[in-house]
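> Need coordinates for the following:
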Amino acid sequence: MRGLTKRFPGVLALDDVTFTVRPGEVHALVGENGAGKSTLIKVLTGVYQPDQGELRYRGEPAVFGTPLRAQQAGISTIYQEVNLVPLMSVARNLYLGREPRTRLGLIDFGRMHREAERVLGDYGVRVDVRQPLRHLGVGAQQMVALARAVSVNARVVIMDEPTSSLEPREVETLFGVIRRLREQDIAVVYVSHRMEELYAVCDTVTVLRDGRHVHTGPLAETDRLTLVSLMLGRPLGEVGRQTTATPAGDHDGEPVLHAEGLTRPHQLRDVSLRIHPGEVLGLGGLLGSGRSETAKAIAGALPVTGGSVTVAGISVRTGSTPAAIRAGISLLPEDRKAEGIVPGLSVRENIALAALPRLSRFGLVHEARVDAVVETFMKRLRIKASSPHQKVGELSGGNQQKVLLARWLAMHPKVLLLDDPTRGIDVGAKAEVQKLIDELAEQGLGVLLISSDVEELISGSDRVVVLKDGAVVAELSGDDVTEDRLMRAIAAPTTAPDDTSPTIPTSPTSAEEAAVHGH
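Take a look at the predicted model:
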């Protein structure tokens, strides 16, 4: 792909990107949220057509008008979410659209079942291929998707977070399949946020950031710390110089929020954190580290299999959003358009949405009280709208974010969970939101701040808890709250846990160890 550019309304998703993958190469494609990875894959597989640039496949110019044409040419994709047909049998899913036929043109079920058992056996999946796919676990379904993608005479296999739902044994099987593909001169594009996996199976790495190509090179020659700095856009020579955390106040005594041992298979592993009144606790880590999942688990929006949450010493039922709201926990989600605002409703209706039970009596909304609350918060947060009755979908991103903040502040929360609150808003609105967060903390609110902007996270937090692969790997406080410490904590190699991915046989070089650990 040469000079690839793709625009959407108001967004330059890919900006003059060049990406090359060769036969028998396992090529890692990495970058943070919004880097352009998904758009690049969708252009490669015919979902999107580029606005500029050229795609060449096997040495020839290529245009894939649809995903089917890309697949027929030999480009297969395994998505993070299994995209098969759960009500059909395992064998039918494996051969969907290319079922073996008898001389009469009917499906040869006997042959299809035998071949399905043989193919899946190579992937460590030994099941009754006649049963509906939905009876299998998510990991086994993912392996069926993998087997289907590889068995269509693919020359390029794209794997988008393929281990997100796999057990350690299945991950080892996947790595074995990848090595076989390499031996067969099949190219693999491997998208993952798990660094240990990248170093275990990938030959080359390409880093995207904000829709631009920033690096391509041999992965073995790129140490973890350098890779993290490229993804986050923080040059190594500048790390730790520009910013330090805001001075932490006296946060002794009873925490306003105490989350203990939050656990969810493949997503969270024994995550614990405390937030004191008036404290801004930063939650750091790369995309996929478990930051958003932690916030959602605390707010009851993500069920957990273990752990507890208390607010001001009072236990809160996990997995229940109403219980969390009643306890004083409010969550500003990362994707405000999909999970936050209701674009067809007015600014007034969006602000009052959560507080309606408090602003009602006998099921009837007290309109004057709603107007008073809306007016108060529109002035306090300086929300720019033609009137409270303007549709919130017509506002700028920064003002939409302020409307969401107003909604939850109207609930008088004790804890505010902010998931990337300044993402996608302009510089002026960003500064206003950051100032507001500081003011809320000064008023005694406990704040959890998640941010993909390292500088914002460091400068805006009193302490920082660092997550990696769904587990806490470091806690920074005082003079340790620096960009340098944060990036080294993220980059440090870890032994993978039992419930996510296997221990990787490769080990970093001594020079890399020294760079990561600062020796």
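
> CA atoms for contacts and neighbours, from now on please.
Noted.

> mind listing the strands in the stretch 101-250 of the chain by residue range?
Using DSSP state E, counting those that start in this stretch, the strands of the stretch 101-250 of the chain run over 156-160, 187-191, 204-209, 212-218.

> what do you get for the stretch 351-500 of the chain?
For the stretch 351-500 of the chain, strands defined by DSSP E, counting those that start in this stretch occupy the ranges 360-361, 364-365, 415-419, 446-450, 463-468, 471-477.

> And those: which comes nearest residue 345?
Nearest to residue 345 among the strands of the stretch 351-500 of the chain is strand 364-365 (16.3 Å), distances taken as Cα to Cα.

> now the strands of the stretch 351-500 of the chain in TSV, with mean neighbour count and distance to residue 374?
Output for the strands of the stretch 351-500 of the chain, formatted as TSV (neighbours: other Cα atoms under 10 Å; distance: least, Cα to Cα, whole Å):
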stretch	mean neighbour count	distance to residue 374
strand 360-361	12	15
strand 364-365	12	14
strand 415-419	25	19
strand 446-450	26	23
strand 463-468	25	33
strand 471-477	18	38
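
> give me the element residue 63 is part of.
Following DSSP states H and E, one finds residue 63 outside all helices and strands.

> Residue 517 contacts residue 488, correct?
Yes - with contact defined as Cα atoms under 8 Å, residue 517 and residue 488 form a contacting pair (7.0 Å).

> Alongside the first, I'd like the structure of this one:
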Amino acid sequence: MFWEEHFLESSKPIISLRGVSKSFAHVIALRSVDLDVYAGEIHAVMGENGAGKSTLVKILSGVHRRSSGSMEVRGREVDFASPKEAERDGIAIIHQELNLIPSLSVSENIFLGREPLKAGLFIDYAEIEKRSAEILAKFGIDIDARADVETLRVGEQQLVEIARALSLNADVLVLDEPTSALSEAEAQRLAGFVRVLASQGVAILYISHRMSEVFALADKITVLRDGNFIATRRSSEVSQRDVIRMMVGRELKPQESKNSVSNNPVVLSVKNIGLQKPNSRGRMHNVVDGVSFDVHAGEIFGIGGLLGSGRTEVLELIFGASRGKSSGSISRSGASFNVRSLTPRASVANGIAFLTEDRKGSGLLMHTDIRSNAVLPSLPWLAPTGWISRLRENAVTNRMIKSMRVRCQGPEQQIEELSGGNQQKIVLGKWLETKPRVVLLDEPTRGIDVGAKEEIYDLLKQLAATGVAIVMVSSELPELLALSDRILVMCEGRATGIVESDDFSEERIMELATPSGARLEGVAA
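Predicted coordinates:
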């Protein structure tokens, strides 16, 4: 590793930025940022979406070149022109958005561009699989090195990204929202490994919106706001409220107490749904096994569980987007449907909307503009005769931009130019334009900063107040506990309990979510 050769004195940073700025056309994304990162230090960077965090990461990784300012690595000024140059200088990046090739295997992704060769000519696939399996095992990542990445869930793909970065043996590791798709248990395991790396002299630059995670890990915290450097503080010298105030420039409102919705009519009834898929050996196994629950009008119904518990598949079954052998039924306002015959088109027509966990892969058309994405679910209403009115398109898009508080240059701006938080707002906003009565949300605040989270939380509570039923999957237990009226907990495909609000606690949820602690309880809604 680089750090074995270049373990520097604590007074000399491995990375030093002075007055670094970056502009895109007439938009300033980063303005005069100073940053020092030292060997053996975990240094967090925090800020709302659009604060400049991702731009900073891309400059460090060679994706973007700075417009002005200086950057030194181990005392030598650098100006990376590509990610390869950054990697050769000992800097490994795990980006917020996954950068894997779905059609390749896990091992091929881990060693992409660094494949060992036979006789200097042919890729040694056996060696790639062997070395990848060793890396995965070393870091406790239970994934088959031979599996195709496209068969993995988002959280598992994130672990492959982490394994690839760790295989580079770098002395600077930049983690951009590394736990955004991980369960609490996976996040804790990653945190433990990050601490080990830091103790060995690796410099860690850690970007996360999870406040408790940052305060548990970071030695220092740098805050950015609207592209500007605000402050760098030792985490022991500031409170979470101090950091939030620096990030958003205002005090956040406390969560309000919940109102009872148990007497409201049931608008979604899920009965004994199940899903079978083949495992790695080709044998069918239960991904979802006999799950039932009811959701009332105006209720925020949470679904919790560890990665692989089947929580996402429950939403896919309800929406008609599952792959595999499905069973059971759902009822929506009295109309009953066999899940085997459900389709997304029929669900949308019946007032059900679904925000997926992977906005980049299935939530947005990344290479088009905001308008094209905003109106996509509403086309049956906007163009009943097949002709689309640009006037109506603009009206829908501008209304959504305003209501969702999307930071953009206008309807024509390309989706891929927006921050992850603004992209997420567009995913949610486009579905709300269909006027749904049931909204299914899979990780609705994944990669969202605290300020944007508050806005989305307020929006969800406003939706619920109008009678919309919300079913929400989230890996963040504080989020589930703060928003949900009730929480269904899943473990290994089965419902292990429905927890009422007066029994909410992280310990209670984790007890039901873990195989060692889960026990089947009465789960009739």
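
> so which of the strands of the stretch 351-500 of structure 1 comes closest to residue 97 of structure 1?
Comparing the strands of the stretch 351-500 of structure 1 against residue 97 of structure 1 with Cα to Cα, the closest turns out to be strand 463-468 (39.9 Å).

> picking that back up, can the strands of the stretch 101-250 of structure 1 go into TSV with extra columns for mean neighbour count?
Shown next, in TSV, are the strands of the stretch 101-250 of structure 1 (neighbours: other Cα atoms under 10 Å):
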stretch	mean neighbour count
strand 156-160	24
strand 187-191	25
strand 204-209	23
strand 212-218	16
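
> export these to TSV and tack on distance to residue 257 of structure 1?
Shown next, in TSV, are the strands of the stretch 101-250 of structure 1 (distance: least, Cα to Cα, whole Å):
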stretch	distance to residue 257 of structure 1
strand 156-160	35
strand 187-191	35
strand 204-209	34
strand 212-218	39
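
> Nearest to residue 333 of structure 1, out of the strands of the stretch 351-500 of structure 1?
Between residue 333 of structure 1 and those, the shortest gap by Cα to Cα is with strand 415-419, which sits at 5.3 Å.

> Quick check: which helices or strands does the closest one pack against?
On a contact count with 3 or more Cα pairs under 8 Å, 6 or more residues apart in numbering; DSSP states H and E, strand 415-419 of structure 1 meets helix 291-298, strand 329-332, strand 446-450.

> Take those and write them to CSV, including distance to residue 7 of structure 1.
Shown next, in CSV, are those (distance: least, Cα to Cα, whole Å):
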stretch, distance to residue 7 of structure 1
helix 291-298, 27
strand 329-332, 28
strand 446-450, 28
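
> For residue 428 of structure 1, find the nearest of the strands of the stretch 101-250 of structure 1.
Between residue 428 of structure 1 and these, the tightest spacing by Cα to Cα is seen for strand 204-209, at 22.2 Å.

> Quick check: that closest one compared with structure 2, mean distance?
Taken over the aligned residues, the distance from strand 204-209 of structure 1 to structure 2 averages 2.5 Å (mean Cα distance after the TM-score superposition for structure 1).

> any idea how far residue 472 of structure 1 is from residue 316 of structure 1?
Per Cα to Cα, to the nearest Å, residue 472 of structure 1 is found 22 Å from residue 316 of structure 1.

> who touches the closest residue to residue 251 of structure 1 other than its chain neighbours in this structure?
Excluding its sequence neighbours, the residue lying closest to residue 251 of structure 1 (Cα to Cα, 6 or more residues apart in numbering) is residue 276, at 5.7 Å. Taking Cα atoms under 8 Å, 6 or more residues apart in numbering, we find residue 276 of structure 1 in contact with 251, 252, 253, 254, 255, 256, 257, 446.

> Just give me the closest of those to residue 293 of structure 1.
In terms of Cα to Cα, no member of these lies closer to residue 293 of structure 1 than residue 257, at 16.4 Å.

> The closest one and residue 35 of structure 1, how far apart?
33 Å.

> Which one's more surrounded, those two?
residue 257 (26 against 20; other Cα atoms under 10 Å).

> which residues of the stretch 401-525 of structure 2 fall in helices?
420-432, 450-465, 477-483, 506-513 (DSSP state H, counting those that start in this stretch).

> Please identify the most buried of the ones you listed.
Burial of the helices of the stretch 401-525 of structure 2 is given as mean neighbour count (mean count of other Cα atoms under 10 Å); helix 420-432 ranks first at a mean of 23.

> helices or strands next to that helix in the packing?
With 3+ Cα pairs under 8 Å, 6+ apart as the test, helix 420-432 of structure 2 has strand 352-355, helix 370-374, helix 390-404 packed against it.

> Output these as TSV; include the columns distance to residue 327 of structure 2.
Formatted as TSV, these follow (distance: least, Cα to Cα, whole Å):
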stretch	distance to residue 327 of structure 2
strand 352-355	19
helix 370-374	32
helix 390-404	36
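
> what's the closest of the ones you listed to residue 229 of structure 2?
Closest among these, using Cα to Cα: helix 390-404, at 26.0 Å.

> Report the angle between that closest one and helix 450-465.
Inter-element angle recorded for helix 390-404 of structure 2 and helix 450-465: 110 degrees (by axes from the mean of the first three to the mean of the last three Cα atoms, to 10 degrees).

> which of the residues in helix 390-404 of structure 2 are buried?
Within helix 390-404 of structure 2, the residues scored as buried using 16 or more other Cα atoms under 10 Å are 393, 394, 396, 397, 398, 400, 401, 404.

> wait, the first one sits on residue 373?
Looking back up the chat, that one is residue 393 of structure 2. No - at 10.4 Å, residue 393 of structure 2 and residue 373 do not qualify as touching, with contact defined as Cα under 8 Å.

> and the gap between residue 330 of structure 1 and residue 371 of structure 1?
According to Cα to Cα, residue 330 of structure 1 and residue 371 of structure 1 sit 22 Å apart.

> Looking at the two now, which is surrounded by more residues?
Neighbour totals were compared for residue 330 of structure 1 and residue 371, and residue 330 leads with 27 against 14 (other Cα under 10 Å).

> ok, and the closest non-adjacent residue to residue 318 of structure 1?
Spatial nearest neighbour of residue 318 of structure 1, excluding adjacent residues (Cα to Cα, 6+ apart): residue 300 at 5.4 Å.

> picking up where we left off before, which one of the helices and strands packed on strand 415-419 of structure 1 lies nearest to residue 101 of structure 1?
helix 291-298 (46.1 Å).

> okay, the angle between that closest one and strand 446-450?
Orientation check (the same axes, to 10 degrees): helix 291-298 of structure 1 against strand 446-450 gives 150 degrees.

> Touching helix 291-298 of structure 1 from outside, list them.
Helix 291-298 of structure 1 is contacted by residues 259, 262, 267-268, 271, 283-285, 302-304, 309, 318-319, 324, 331, 334, 417, 419, 450, 467, 470 when judged by Cα under 8 Å, 6+ apart.
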